[in-house]
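Engineer: Just the structure for this:
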Amino acid sequence: MKIKNLLSACAIAMVVLFTSCSNDDNTQSNPPVAPTVTLTSPLNSDTNVARNKVITVNFSTAMDASSINTTTFTLKQAGTTVLGTVSYAGTTASFTPSTVLAANTIYTASITTGAKNSAGTAISSNKQWYFTTTTNTAVGLSAVGLGTAGNYVILAKTAINNVPTSAITGDLGLSPAATSFITGFSLTDFTGYATSAQVTGKVYAADMVSPTSTNLTTAVQNMITAYNDAAGRPSPDYVELGTGNIGGRTLTPGLYKWTSTVTIPTDVTISGTADDVWIFQISGDLTMSAATNVTLQGGAKASNIFWQVAGEATFGTTSHFEGVILSMTGITFQTGASFNGRALAQTAVILDGNTVVQPQ
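Structural biologist: Below you'll find the predicted structure:
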């Protein structure tokens, strides 16, 4: 009986020991899963890639944004690093070249193991791929045709209101609203137009004698056509760049699209040649902070830069802006803001001691 009991006790002890070991194994933490690159754009070996292409990488999980930078995400051509900016949102990293890429040229993009997920786990190995740009020496984006709307530095439908004293170079037009909705200019009436000491040009409104009224009707129609053209351009090169905050960026030629408000809290540079074109499609507002500048570089021309704004366009005190504004909701220049371009609004343009110059 003692032997039988001893054997039973040993059996129980073995079961307990086995179960304890088994439980210990099960409670060990699983090793961390390394994030992976699930998609690149362009794809590896892609050809005929647009020269203003933003290179993007999608990860399998959310990454630590601080680990996605110009050290871990690079673009090279024949071993030479291409300058650009890196941004990260959601699970997507983007590399925006500072200048247009060369035509018919092979580029190599890389993500290193310095890229880590939010838990600090790095990708398992470096990711590298290459692509070849288009043989077309031009970026290929055509300018927005303004028609006779391009005859005006400011064109609006409901009002042009000014707090003196502004200095405007170019003609002003208002239609279908009448001359009484142009305020703050101390107008002097002539046949078919008016003048102001604040305007180097002429001022026109819908209630002035023909052909002024007819010309303005056509110009407003052309303005709306231009707005629709800019808004309808397909296949944007840049989508949701900076999640709407473009402060501090250098913007190369191409078609940009945002589905929300765009802000310019710090200086922006628009870089390209005199033949390059920029179109910015903005579904929300465009808001520029005070004392902030948009500057042109490399021969870029304000007449080839088009800001299509579905919401309000507002430019802060003493800021400086460049380009053609096509606004559906209204344009406001706050005290002392300056502008080189055309302000074309389907509602009102509001001025407050501004310097406005039509582009060359």
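Engineer: From here on, just use CA atoms for contacts and neighbour counts.
Structural biologist: Will do.
Engineer: what sits against the closest residue to Leu187 other than its chain neighbours?
Structural biologist: Counting by Cα to Cα, 6 or more residues apart in numbering, Ser196 is the residue found nearest to Leu187 once chain neighbours are left out, at 5.0 Å. Going by Cα atoms under 8 Å, 6 or more residues apart in numbering, Ser196 touches Phe185, Ser186, Leu187, Thr188, Lys202, Val203.
Engineer: try Phe73
Structural biologist: Neighbouring residues of Phe73 by Cα under 8 Å, 6+ apart: Val86, Phe95, Ala109, Ser110, Ile111, Thr112.
Engineer: hmm, back to that, selection in ChimeraX covering whichever of the contacts of Ser196 are buried, please.
Structural biologist: Remark: buried members of the contacts of Ser196, expressed as a ChimeraX selection using 16 or more other Cα atoms under 10 Å:
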select :185,187,202,203
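Engineer: ok, residues contacting stretch 242-260?
Structural biologist: Contact with stretch 242-260 is made by 52, 85, 87, 89, 97-100, 139, 141, 233, 235-241, 261-272, 276-285, as judged by Cα under 8 Å, 6+ apart.
Engineer: repeat that for 7 Å
Structural biologist: With contacts defined as Cα atoms under 7 Å, 6 or more residues apart in numbering, stretch 242-260 is touched by 52, 87, 98-100, 141, 236-240, 261-272, 276-284.
Engineer: how about this one, so we can line them up?
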Amino acid sequence: MNKLLVLTLFYAALFIFPSTSFGQAPSLGTASSFALFTANGAFFNAGASMIIGDIGTNEGAFNGFPIPGTVVGNIRLPNTAEAAQAALDVVAAYNSLTPVACGPSIIADLASQTLTPGVSCQTLTTATSLNGTLTLSGAGIYIIKLNSALTTATNSSILLTNGATAANVYFQVNGAVTLGTNSSLKGTIIATGAIDFGTQASLEGRALSTAGAITLSNNSVYPPALSPDLTPVIELPQANFATAPNNERDFVVNVFELGGSPTSSGNVAMTLSAPIGYTISFTNTISSITVSGGSTVSVDNTKWTATSSDGDRFH
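Structural biologist: Down below sits the predicted model:
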């Protein structure tokens, strides 16, 4: 009685931003292509994490990818030119945010606050938490500067309203970052300490550290511009399976273009997950797909791979 099936479709992209000033995004340099990176620290994953974007470390042990995790992007390891340059760029990005003038002050618990575009700063040095929902309202760049470590609670989240987008949100964290179980954060995190993802925590953006380990546990991290209409959730009620032979059902997923633009030129990944004890199967013999209102698109099934943990992941 498979109650819930979640399909997430991602499309890899890079983002380049202007130099930092009040209300402007920091330049990430080559780090803009990374979903997860630490300039100095170990990188560890446990479970079927799905990461869209480059990952790596410039100094420290690395394990957990490509198995059991899945990455749609490059893995950059110590003693490579790419990792060395990304390390320099992450430190430069963090330092560029330090002199940026502060606007509104924020309190230690980010929950139940509503921030508008600009630079918001924590004035105290006590630990910062998110024990609920932080609302960001309005189109523009958000720079959130924290003087201490950040911890998000279980099921905490960030709500984007009135034109706010994850691509325009930046957290400068002077310390470690801990994302709680099932929490959902949006934006680019640039921290000076370890970044620890609790089980099933997700990030629409990037997590970058100047000096700290990155730890994952069945997480998803994906680029900020990809989520608006490419993350459908399919509800499969238990009643639909009760009378079906062997408790099996076919289902149809409708996927739409992002903002009217085709997504055929980059890497595309679909994640199909089912509760523990159930499996997902798919036909890998189709040769074409008919697009409503358009033409027939050929499909090359040799480009698809599947891995399985609690569910099935195809990319």
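Engineer: Can you pull the TM-score for these?
Structural biologist: TM-score of the superposed chains, computed with TM-score structural alignment, normalised by the length of structure 2, equals 0.61; 201 aligned residues with a Cα RMSD of 1.7 Å.
Engineer: Mind checking which of the contacts of Phe73 of structure 1 are buried?
Structural biologist: Buried residues within these, defined by neighbour count using 16+ other Cα under 10 Å: Val86, Phe95, Ala109, Ser110, Ile111, Thr112.
Engineer: Nearest to Ile350 of structure 1 among the residues you listed?
Structural biologist: Val86 (36.5 Å; Cα to Cα).
Engineer: Looking at the alignment, what corresponds to the closest one in structure 2?
Structural biologist: Superposed on structure 2 with TM-score structural alignment, Val86 of structure 1 falls in a gap with no aligned residue.
Engineer: same question, Pro164 of structure 1
Structural biologist: Counting by TM-score structural alignment, the partner of Pro164 of structure 1 is Gly47.
Engineer: So its match versus Gly198 of structure 2, what's the distance?
Structural biologist: According to Cα to Cα, to the nearest Å, Gly47 of structure 2 and Gly198 of structure 2 sit 12 Å apart.
Engineer: joint contacts of those two?
Structural biologist: The contact sets of Gly47 of structure 2 and Gly198 overlap at Ser217 (Cα under 7 Å, 6+ apart).
Engineer: So which of the buried ones among the contacts of Phe73 of structure 1 are in strands?
Structural biologist: Secondary structure from DSSP state E places Val86, Phe95, Ala109, Ser110, Ile111 of the buried ones among the contacts of Phe73 of structure 1 in strands.
Engineer: Hmm, Thr108 and Thr132 of structure 1 touching each other?
Structural biologist: No - between Thr132 of structure 1 and Thr108 there is no contact under Cα atoms under 7 Å: 9.0 Å.
Engineer: Now Leu141 of structure 1: closest residue in space, sequence neighbours ignored.
Structural biologist: Val277 (6.1 Å).
Engineer: Structure 2: which residue goes with the one you found?
Structural biologist: In structure 2, the residue paired with Val277 of structure 1 according to TM-score structural alignment is Ile141.
Engineer: Can you give me the neighbour number for that match?
Structural biologist: The tally of other residues near Ile141 of structure 2 (other Cα atoms under 10 Å) stands at 22.
Engineer: So it is in contact with Asn168, correct?
Structural biologist: Yes - under the criterion of Cα under 7 Å, Ile141 of structure 2 makes contact with Asn168 at 4.8 Å.
Engineer: out of the contacts of stretch 242-260 of structure 1, which are buried?
Structural biologist: Members of those classed as buried by 16+ other Cα under 10 Å are 52, 87, 98-100, 236-240, 261-272, 276-284.
Engineer: Cross-reference these with the helices and report the matches.
Structural biologist: Judged by DSSP state H, these include no members of helices.
Engineer: Restricted to strands, list those.
Structural biologist: Residues of these located in strands (DSSP E): 87, 238-239, 262-264, 268-271, 278-282.
Engineer: Tell me the one of those residues nearest Ser327 of structure 1?
Structural biologist: Nearest to Ser327 of structure 1 among those is Ile282, at 9.6 Å by Cα to Cα.
Engineer: Map Thr154 of structure 2 across to structure 1 for me.
Structural biologist: Aligned by TM-score structural alignment, Thr154 of structure 2 pairs with Ala290 of structure 1.
Engineer: Contact partners for its match?
Structural biologist: The contact partners of Ala290 of structure 1, by Cα under 7 Å, 6+ apart, come to Gly316, Thr317, Thr318, Ser319.
Engineer: Just put the residues you listed in CSV and tack on neighbour count, distance to Lys157 of structure 1 and secondary structure.
Structural biologist: CSV is the format used below for the contacts of Ala290 of structure 1 (neighbours: other Cα atoms under 10 Å; distance: Cα to Cα, whole Å; DSSP: H, G, I helix; E, B strand; the rest coil):
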residue, neighbour count, distance to Lys157 of structure 1, secondary structure
Gly316, 23, 23, coil
Thr317, 20, 24, coil
Thr318, 20, 26, coil
Ser319, 22, 25, coil
